[in-house]
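**Q** Sequence isn't available, so here's the structure alone:
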């Protein structure tokens, strides 16, 4: 081999080895923590949000409510429910984060949707610490509250819901209003189009059944983006339970002020859902007669409560209006925590936020199942009831 070429090869190999060694040293330098505790974080007790604002916020209830989205009394009650799960042990190296601060950080994240980096600068906690605190607290909120404020519906609960719907919306035999929303999430790594929906962004789907008091009776959060809208509801846990008759729905009964026929208790939904025995949707929009128009109007009045429930929930917990930059599992925990907090405050707080239209959480389109003659007959009987003396209300004539 030519000595000159041999020397050139050796020089190239030497340069490559030096570059590789330099990259390894840079990688080790990046991995090496510069501080055991960052100087900013070490001043948390003297300059952090919690230690400077928490006590003062409690003096001014309006400011406290604006910061946490709940009253002082509700915060204290929630804190006592969660305290055993949020308490950590102090060590010789550092003091633990108090349950009060853990809850305040989490509520601020849910209320604003601010990034962990932003909360790090406000509360002077490490970004990783903020992430862990929010995840653990959201899990605690869901597990401690959902059996209290969103229990599994029983026949007694369904009966109460039916009475409230008839009183407030004049829709009979109604056990809830059903709808779904896309909640934006960050694209999961190596997921392809698994979470990509027809709106051209990545999302998980929140399905919810609401009562006439804007409380969620049932919620289901899942990722169905790549399956197509026609299969979302059918393949959700929620949808399977509805069509399998696993929700303890009471037996059919006559409509108010009538003796026959007996009609099933139903959920109301928009035209994106398929018509089923326990699920009523509007007639198609074209070529309607008066009776069908009245039915669509009455159903719309009952169905809008779930839209209002979504509006109230997202107005308080604005993380649902942002793109949640967490992995899907943690994003689902955040959404579930928001839902049970919504119910918790509907039960206990007098200050209710008015619903706002949401541009970020888009409505979901579902399957359009072929309806049987029996199911269509049930819908026709509801429509006939709204035109009868027993079911007619004075204001529906102003609509038609």
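**A** Structure received. Being a predicted model, the structure only gives us computed values, none of them experimental.

**Q** C-alpha from now on. contacts and neighbour counts both.
**A** Noted.

**Q** host element of the residue nearest to residue 142 when sequence neighbours are not counted?
**A** The shortest distance from residue 142 to any non-neighbouring residue, by Cα to Cα, 6 or more residues apart in numbering, is to residue 337 (5.1 Å). When elements are assigned from DSSP states H and E, residue 337 belongs to helix 328-348.

**Q** okay, pairing it with this:
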């Protein structure tokens, strides 16, 4: 599989495409992505965490959020099977990492729509060529229940309510230590959902992909994420970012098919001791939040 990450080289483009204006622009934008899709600053606590008593100091070691999203793929009929989940749509599964300032800090493109989210993360971590920005010791990314709770990746408690829509009505306020933790976790991790909301609202091509060559299609999400970051860095009053600024906003994404795909977790090669350590770290955070929770 020909996978593409944010720090790609120009070599991914066929020389035959060099005379095509679209591919020239696409290549230049992706090259810019190597400069502005950058790993988060792991030496400071995010302002969005420090300034919010719901998250600080509980999530002071959190450096971002991870999730996958599905974008449309235009695939020849005889090659479509790997690109289909339980829906009839053909898609690409794009894994992204974002900061709490709604900037993409890592993008992995090139996986077929049937690919499992945790498998994509596994390959990003295991292959040094992917240059995945691993957290420093005790730091972690927020992930949803489709991933393992393991060192560097903090997942919610399973078997408890998690998604914000589950807590929307007052009578469904979080109850108990694990639900309160899940609610705070979901509220903070919601930044990645809002990033995807901005991305797809701004770039309709991600919802209906033209029949470009497959290799070209793999680069389009990276180009879109690059422009997303450029706008965020240079226009703090952008209307779309303002529209998606509410941390509790529920993003209804009819083009995200991840909920309909296989969500079985692929376990990484992590020792039981390390898994227990991360479980204890999650318990410690949950206990701290619960001790200060006022209901």
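**A** Perfect, thanks for sending it. Values in this document were obtained by computation on a predicted structure and should not be read as measured data.

**Q** And the helices in the stretch 101-250 of the second structure, which stretches?
**A** 117-126, 176-202, 214-234, 239-243 (DSSP state H, counting those that start in this stretch).

**Q** These: which one's closest to residue 54 of the second structure?
**A** Minimum separation from residue 54 of the second structure across the helices of the stretch 101-250 of the second structure (Cα to Cα) falls at helix 176-202, 7.1 Å.

**Q** whereabouts in the first structure does that closest one align?
**A** Using TM-score structural alignment, helix 176-202 of the second structure lines up with residues 290-316 of the first structure.

**Q** about what we covered before: could the helices of the stretch 101-250 of the second structure be laid out in JSON lines, adding mean neighbour count and distance to residue 92 of the second structure?
**A** Converted to JSON lines, the helices of the stretch 101-250 of the second structure look like this (neighbours: other Cα atoms under 10 Å; distance: least, Cα to Cα, whole Å):
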{"stretch": "helix 117-126", "mean neighbour count": "18", "distance to residue 92 of the second structure": "12"}
{"stretch": "helix 176-202", "mean neighbour count": "22", "distance to residue 92 of the second structure": "14"}
{"stretch": "helix 214-234", "mean neighbour count": "20", "distance to residue 92 of the second structure": "8"}
{"stretch": "helix 239-243", "mean neighbour count": "14", "distance to residue 92 of the second structure": "24"}
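
**Q** Can I get these in CSV including distance to residue 154 of the second structure?
**A** Listed next are those as CSV, based on distance: least, Cα to Cα, whole Å:
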stretch, distance to residue 154 of the second structure
helix 117-126, 13
helix 176-202, 9
helix 214-234, 24
helix 239-243, 26
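
**Q** out of those, which comes closest to residue 5 of the second structure?
**A** Among those, the nearest to residue 5 of the second structure by Cα to Cα is helix 214-234 (7.8 Å).

**Q** okay, now residue 52 of the first structure: neighbour count?
**A** The number of residues packed near residue 52 of the first structure is 14, by other Cα atoms under 10 Å.

**Q** Just tell me the aligned range of the helix holding residue 337 of the first structure in the second structure.
**A** With TM-score structural alignment as the criterion, helix 328-348 of the first structure aligns to 214-234.

**Q** what does the matching stretch contact?
**A** Under the criterion Cα atoms under 8 Å, 6 or more residues apart in numbering, residues 4-6, 13, 23, 26, 29-30, 32-33, 36-37, 73-75, 94, 102-104, 107-110, 199, 203, 206, 209, 238, 241 lie in contact with stretch 214-234 of the second structure.

**Q** Now the buried members of those residues.
**A** Of the members of those, the ones counted as buried by neighbours, 16 or more other Cα atoms under 10 Å, are 4-6, 13, 23, 26, 29-30, 32-33, 36-37, 73-75, 94, 102-104, 107-110, 199, 206, 209, 241.

**Q** The residues you listed in strands, which ones?
**A** 4, 5, 94, 104, 107, 108, 109, 110 (DSSP state E).

**Q** right, and the fourth one touches residue 95 too?
**A** No - at 10.5 Å, residue 104 of the second structure does not count as touching residue 95 under the criterion of Cα atoms under 8 Å.

**Q** Let me have the ones in strands among the buried ones among the contacts of stretch 214-234 of the second structure in JSON lines, extended by distance to residue 137 of the second structure.
**A** Shown next, in JSON lines, are these (distance: Cα to Cα, whole Å):
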{"residue": "4", "distance to residue 137 of the second structure": "27"}
{"residue": "5", "distance to residue 137 of the second structure": "24"}
{"residue": "94", "distance to residue 137 of the second structure": "26"}
{"residue": "104", "distance to residue 137 of the second structure": "22"}
{"residue": "107", "distance to residue 137 of the second structure": "22"}
{"residue": "108", "distance to residue 137 of the second structure": "23"}
{"residue": "109", "distance to residue 137 of the second structure": "27"}
{"residue": "110", "distance to residue 137 of the second structure": "29"}
